[in-house]
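Student: Below: sequence and its predicted model.
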Amino acid sequence: MLQPDAGFHPDRGSNYTSEELGRFLTGLRVRHPVGRAGVRYDNAMAESFFSAIKNEWLHRFVFTIRAKAKRQVIRSIEGFCNHRRPHPALGYRPPLGVLNESLSTRAAA
């Protein structure tokens, strides 16, 4: 089940930029952000994230069914990436630590 206002981050291939797909995603209430042609940073963050998950975590496993793969991706993101993996854009701190620090600062203000 898709969450309303979920985002779809494709490549710039013609199959992903078609009007037909745009209408389909709009009908599902899914955002379809596609940047300008030639802008190489459009998906850089998402590509980097998924590359890290694959290289650091998922390539260690062989999945026989999709449900197991899905559980392992969730485990990787929730158990490692958000809680323990240092992120260079966050001063080499894990995302959950930065979020908690931000919420604490707001609560104290």
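Tutor: Nice, thanks for sending it over.

Student: going forward, measure contacts and count neighbours with C-alpha atoms only.
Tutor: Will do.

Student: quick one: contacts for I77?
Tutor: Applying C-alpha atoms under 8 Å, 6 or more residues apart in numbering to I77 gives the contacts I53.

Student: Okay, one more to line up with it:
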Amino acid sequence: MGDSYDNALAESIIGLFKTEVINVLGPWKSMAQVEWETLQWVSWHNNEQLHSAIGHRTPQEVEEAFHAQRNTLEKAA
């Protein structure tokens, strides 16, 4: 189940996306163009963009470190 913080995060990400992609790169000629730019932005945001809230790392790096630590703990148990 989600909580209000989940909704706030989603709204924040959507706002960033609209500011950085929709408003800057538009007007759009087709839905396919919007879909492609969305995929590009999500990939960049998760794999290249450094986030100060998580130690100037990418979300992908943080997720991989989390799973590696979890796997190590499971093997030790």
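Tutor: Alright, I've got the coordinates. The structure presented is a predicted model; accordingly, all values stated were derived computationally and were not measured.

Student: TM-score for this pair?
Tutor: TM-score of the superposed chains, computed with TM-score structural alignment, normalised by the length of structure 2, equals 0.70; 72 aligned residues with a C-alpha RMSD of 2.6 Å.

Student: neighbours around the aligned partner of Q60 of structure 2 in structure 1, how many?
Tutor: Structural alignment places Q60 of structure 2 opposite L96 in structure 1 (criterion: TM-score structural alignment). Number of residues near L96 of structure 1 (other C-alpha atoms under 10 Å) recorded here: 15.

Student: Hmm, N82 and L96 of structure 1 touching each other?
Tutor: Yes: applying C-alpha atoms under 8 Å as the test, L96 of structure 1 and N82 come out as touching, 5.3 Å apart.

Student: on that earlier part again, the match of Q60 of structure 2 sits in which helix or strand?
Tutor: Using DSSP states H and E, L96 of structure 1 falls within helix 95-108.

Student: what about the residue positioned nearest the centre of structure 2, helix or strand, and which?
Tutor: Nearest to the mean C-alpha position of structure 2, counting by C-alpha atoms, centre = their mean, stands N46 at 4.4 Å. Element membership of N46 of structure 2, judged by DSSP H and E, is helix 31-47.
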